[in-house]
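Novice: Fold the following for me, if possible:
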Amino acid sequence: MTSWVASSAASTCSPMGSVYPKRSTAYPKSDVQINLKDHYNSKVYTSSSPISGDVSITTRREVRFDSIQILLLGQTRTSFEGMSVPQEVTHTFLKMMMPIPESTYPVPRVLESGQTYTIPFNFVVPNQLTINACNHARLSDQLQDHHVLLPPSVGGWQRDDMAPNMARVEYSVKVRVLRDDGNRKTRIMEGSQAVQILPATPEEPPLNVTDKDKLYRMSKTKTLRKNILSTKLGRVTAEAIQPSAAILSPDGRRVMSHPMASVKLTFDPESGRTLPPTITGVTAKLTAHTYYSSGTISSFPNLGEWNTPYLLDRRGQFFTSTPLPPITLAQQPAWTPTVTPPISRRDSGYGSDQPSSSCEDNNYSSSKLPMLKSSSPTTTSSTSPSTQHTTTLTIPLSLPTDKKTLLPTFHSCIASRVYTVHLALALNTRGASSTVSLVVPLQIAVDSTSTTSPSTSPLSAGGPVVVAAPPSFEEAAADEHLRPRVLHAYEYEAPEGQAAAERGSWMLRAGEGAQEEEAGGNGGLPEYGEAGYRRRVD
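Specialist: Below is the predicted model:
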């Protein structure tokens, strides 16, 4: 139960021993302090972290009030420069109120002058928001799943978080002393204490990047030449695969899972004597893209077009890059040659002067067939074999957490943050140098402690037993499709006294007839109407 603790304020004494009060003004300034437990300036809170402490209220005059609120607020602010005055939009996505029982308020509800009142509080950072936090129109339900996740604090970090001043996400503990004036409540006193939050975020599946997503470039093909006027040496194609997410520690100061970029290189030489290119260097840089809007965002800003025409809302985009540590190759990757056999095509037979074998068997003449005139009915076309060289390059990505505050990837109602990695591969072929550049998406997430534990079986006395998860519907369908099916064929043997001409030869397509015979059947030949039998005439 919440309790109030009142204590006397310190007085000022003169050297002569007489007590003199502080010089008062018309409206003496009151003091509202928020004391967080185990808090320091660089402390980072994450999901399920407790935020507890107490509030101290000291007044210099008697103050009548009706209620006191202690809140944990989360707000997103976006601002735009206008022609006359700047425009600022605030979206409150989190509002948690600490309940204060009515019985704990002083009677009468007056804060006496010179008294200090202490109110304890305790909050827990939620794992996600309520559905009502995002109730605007959306183009997909998947977007709402992102909007109901807590965004990280943007701005206010000790290190650069690569964010502009036009987009801010702030968390704070606020105290408000309210008085009811008719139909509205007036704030008499207010105090605030900012906190920095990095919520735990799950790893998302890879993006489905299409040609409309101009932010990314997953593949690039380039023709290799010594110079502009020289002949072609070949063509190299680089295809990148989205790396796995970079998992940060809950405080964001170290990387727990380092991402690895994978690039597949394919080289098509113009002649068989041209060797594959040599990779002379790899450079990478990390770019943070921050999107912000004056209105709600109905689609993913990094996919498709962001600044589309005829929009009523004002939108902005800010990006900044930081180079990643140099990447050195211990050895050159091995190229694997692949020889493509020549492709030959034979004439279909239509229009041939000689009838086909199928026509001869069915006593058809060639004059009765539709004819397509061809100057060379038996001509075959072929292409020369070609050789391709392929290799896969694995590139480790080291994130600069010692210099930057890397915020996790997030999408909220009016602000978003995504990351891209720009890869530049320097190639050399017979003295010709060229560079192939790719832009791949990178997700940054914050680690969350798993609360799941292995299932225990009451039949086991040796400890917990991990129970395997049941197969999915796709796995069950694949197992059923690939399950081997064996069909047994049985040869029917007639009794010895029966003539061969009479008994003929019979074959079972299933084992049902043989089982009936073993069970004491009539031993005679099956009738034509019985299922599972087919007569073969000798």
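Novice: all contacts plus neighbour counts: C-alpha atoms, from now on.
Specialist: Will do.
Novice: Show me where the protein has its helices.
Specialist: 141-147, 357-361, 473-482, 500-503, 512-518 (DSSP state H).
Novice: Mind giving me the packing neighbours of the first one?
Specialist: Which is helix 141-147. strand 410-411 (3 or more CA pairs under 8 Å, 6 or more residues apart in numbering; DSSP states H and E).
Novice: compare with the first, here's sequence two:
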Amino acid sequence: MRRILHDLKPSYEHSKSYVEFSLPSSQHDLPCIYQTGDQIKGDIFFKPCRDIILRNVCITFEGITKATIWEPNIETRTGCPCTTQRFMRLNQPVDEPLLSEGMVLEPGRTYRLPFLFVVPSGLLPQACQHPCEHTEIKCHHLNLPPSLGLGFYPNPKGKNRFSSSLEPDTASIAYAIRFTAIEVKRETNLPITSVDRAHKIHVLPKLPEMPPILIPGDNTTYQLSKVIAVKQLNREKLGRLTATASQPKAIQLGQIHSRPMQPTPTMLAINFEFLSVNHNRSPPKPKKIQSKLNAVTHFGIEPYEDLPDRIQQRYLYPRHRSFCRNITLSSPDIISVHWVKQCSEMDGTASGENKNVVYTASISLPIVLPENVVYTPTFFSCLVSRTYSLRVDAFFNKVPFMSKVSLTIPIQICSDIASEQN
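Specialist: Modelled structure (predicted):
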């Protein structure tokens, strides 16, 4: 099934020529999502409003990143500092005799221009020419980034509604099919742009799971282990509670050409250790666990030389910013923790009556993401990146207080799935 998609506003308002893009629609009459290796096939219908002495016609498939930083002390007369990078530009040869150089296009006549592009698997080396800390950063920046901030994400609960997105208005990655017609000005015989129109499309490249990240010792973004003291009302110490977790398996996006696009759940394992100061003290009882997904969009008006979630960018990189949105995840109603007594150690007192007792336990927490949100895969590009983390708060009852231990664990969202479009 095909449909005519209206073009965006023309870049040159003096041109009122008719231009429309014809692209296939998805199964649910929504904009298609194109993945690595998918064909972007369609037609452009061009009807000039007057005689045009044609110089050339150009059809391109482009990718553009835009990042803006708002800061009162660096705002310029022309507005906030902004950087735009065209990281990809693929040209479509136009093999149409009626649209060759020197031809006169007639007003009111419709010209059809077919086009065919294939979503590439990566970018050319010239797309990332700035210095990087090491080759891994360069490899990340040469991966094809996903669309970000397009504003037309489909809502799986209704084909005429749209889902909420997780990125700010100040960062975007857009792909578009662009049509440009250059004519020769009769009076000056100089070339001018007669028509410049573009139609945005949604690109979701295949981004497989990356190895678990190595977190530097001075990193404050993630916290995989936390130790808290459990005390009584009189501040007498009952013991020490330690929670530890590791990065879970990545969340995989569902079939992108079907609705709903439900992410596959994953499991998070959390290990607990309670060191009691006295063998008569039992470990605390679990009360509840709360979890949320932190979606962080990193963006800047200067290229990143390192991965943004590994650095303290606010101080080291003042021209970079991070924008975080939180999604509350469902939690189990009943938390069952089975404490296992591991060992007993003398506490060093003369009598030897008191012993430090160690208890261990572990839980598996299912991580299920809501369906009504658009999730961009984890990626890193020169100006814009997206990372995710899990914030887990575990509450334990120990009269008269409730103790809380919190962890922040990195997690990936991937899109390494088979396409249904081919």
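Novice: care to give me the TM-score?
Specialist: Put the two chains on top of each other and the TM-score (TM-score structural alignment, normalised by the length of the second structure) is 0.84; 382 aligned residues with a CA RMSD of 2.6 Å.
Novice: that older thread, please identify which of the helices of the first structure is closest to Thr328 of the first structure.
Specialist: Counting by CA to CA, Thr328 of the first structure lies closest to helix 141-147 out of the helices of the first structure; the figure is 36.9 Å.
Novice: Quick one: closest of the helices of the first structure to Glu305 of the first structure.
Specialist: Using CA to CA, the nearest of the helices of the first structure to Glu305 of the first structure is helix 141-147, at 15.9 Å.
Novice: now that closest one: which residue numbers in the second structure?
Specialist: Using TM-score structural alignment, the residues of the second structure aligned to helix 141-147 of the first structure are 135-141.
Novice: Could you list the buried residues of that stretch?
Specialist: For stretch 135-141 of the second structure, burial by neighbour count (16 or more other CA atoms under 10 Å) applies to Ile137, Lys138, Cys139, His140, His141.
Novice: what's the answer for stretch 312-332 of the second structure, then?
Specialist: Neighbour count says stretch 312-332 of the second structure has Gln313, Arg319, His320, Arg321, Ser322, Phe323, Cys324, Asn326, Leu329, Ser331 buried, by 16+ other CA under 10 Å.
Novice: Over to that stretch now: how far is its first residue from its last?
Specialist: Stretch 312-332 of the second structure stretches 34 Å from its first residue to its last (CA to CA, to the nearest Å).
Novice: Quick one: residues contacting the alignment partner in the first structure of Phe87 of the second structure.
Specialist: In the first structure, Phe87 of the second structure lines up with Phe93, judged by TM-score structural alignment. Residues counted as contacts of Phe93 of the first structure (CA atoms under 8 Å, 6 or more residues apart in numbering) are Leu73, Gly74, Gln75, Thr76, Leu129, Ala133.
Novice: Also Gln115 of the first structure?
Specialist: So Gln115 of the first structure contacts Ala6, Ser7, Ser8, Ala9, Thr58, Thr59 (CA under 8 Å, 6+ apart).
Novice: can you tell me which residue in the second structure aligns to it?
Specialist: In the second structure, Gln115 of the first structure lands on Arg109 (TM-score structural alignment).
Novice: What distance do you get for that match to His130 of the second structure?
Specialist: Relative to His130 of the second structure, and taking CA to CA, Arg109 of the second structure is found at 47 Å.
Novice: Please apply the same query to Lys206 of the second structure.
Specialist: 25 Å.
Novice: Could you tell me the end-to-end distance of stretch 6-17 of the second structure?
Specialist: End residues of stretch 6-17 of the second structure are separated by 13 Å (CA to CA).
Novice: should've said stretch 213-227 of the second structure
Specialist: End to end - CA to CA - stretch 213-227 of the second structure spans 22 Å.
Novice: Could you do stretch 139-156 of the first structure as well?
Specialist: Stretch 139-156 of the first structure: ends 33 Å apart by CA to CA.
Novice: same question, stretch 418-437 of the first structure
Specialist: Stretch 418-437 of the first structure: ends 19 Å apart by CA to CA.
Novice: Over to stretch 190-205 of the first structure?
Specialist: First-to-last residue span, stretch 190-205 of the first structure, CA to CA: 44 Å.
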